[in-house]
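Participant: Just the structure for this:
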Amino acid sequence: MAAGRVAGYGIATWAGLKEEAFTVRELLALAAEAAGGQHHHRVTVQLPVSLVMMTPIVQALHGRGPLPAATGAGLG
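Facilitator: Just a heads-up that it's a prediction; the model follows:
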């Protein structure tokens, strides 16, 4: 947070990704648009991981869903 600037931020959602209201790619495009370029500082996507909600993990194990998309976009 040098000079009072945000070093990085993320988004925490499952419903929006699960219901396909948006994709990781669309979230990055919106971040770039809001920031006026690719230096938007979005660095993470947070999803629930539990024994009750296994969908994100199952999707990732099959190479699909938001987790592989986030990784492919360089997000944590």
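
Participant: make it CA atoms for all contacts and neighbour counts henceforth
Facilitator: Noted.

Participant: Buried ones in the biggest helix by length in the chain, by neighbour count?
Facilitator: The longest helix of the chain (DSSP state H) is helix 24-35. For helix 24-35, the neighbour count (16 or more other Cα atoms under 10 Å) marks 24, 28, 31-32 as buried.

Participant: helices and strands around that helix, which ones?
Facilitator: helix 66-72 (3 or more Cα pairs under 8 Å, 6 or more residues apart in numbering; DSSP states H and E).

Participant: For the closest residue to Pro48 other than its chain neighbours, grab the count of nearby residues.
Facilitator: Distances taken as Cα to Cα, 6 or more residues apart in numbering place Trp14 nearest to Pro48, at 6.9 Å, with adjacent residues excluded. For Trp14, the neighbour count with other Cα atoms under 10 Å is 15.

Participant: compare with the first, here's sequence two:
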Amino acid sequence: MAARHVTGYGLATWAGLEEEAFTVGELLALAAEAAGGQHHHLVAVQLPVSLETMTLITQALHGAGPFPAAAGLASG
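Facilitator: A predicted model of the protein is given here:
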């Protein structure tokens, strides 16, 4: 950080992924477009996880939704 560059950033969404307004892949594509290439530094997405909002957990237990999608993008 000596040059004071941002080394990573994230975003938070309450319902965007749960309501399928966008996907993890679409978020990464937007980050790349905004940065002018694949070196966008988007490293985190914060989602709500609670007993009231179990949709994302249920999807993950069935191999669907943003959690497995993000894991696949990170490893691929």
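
Participant: Was I right to think the residue nearest to Pro48 of structure 1 contacts Met53?
Facilitator: No - if you go by Cα atoms under 8 Å, Trp14 of structure 1 and Met53 don't touch, sitting 10.1 Å apart.

Participant: May I see the buried residues of helix 24-35 of structure 1 arranged in TSV, with distance to Ala3 of structure 1 as well?
Facilitator: Listed next are the buried residues of helix 24-35 of structure 1 as TSV, based on distance: Cα to Cα, whole Å:
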residue	distance to Ala3 of structure 1
Val24	29
Leu28	24
Ala31	21
Ala32	21
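
Participant: And those residues, which two are furthest apart?
Facilitator: Val24 and Ala32 (12.4 Å; Cα to Cα).

Participant: a strand runs through Leu11 of structure 2, doesn't it?
Facilitator: Yes - assessed with DSSP: H, G, I helix; E, B strand; the rest coil, Leu11 of structure 2 lies in a strand.

Participant: was I right about it contacting Ala44?
Facilitator: Yes - using Cα under 8 Å, Leu11 of structure 2 is in contact with Ala44, at 6.5 Å.

Participant: related to what we said a few turns ago, quick one, the helix or strand following the longest helix of structure 1 and helix 24-35 angle?
Facilitator: Later in the chain than helix 24-35 of structure 1, the nearest helix or strand by DSSP states H and E is strand 42-46. Relative orientation of strand 42-46 of structure 1 versus helix 24-35 (axes from the mean of the first three to the mean of the last three Cα atoms, to 10 degrees): 140 degrees.
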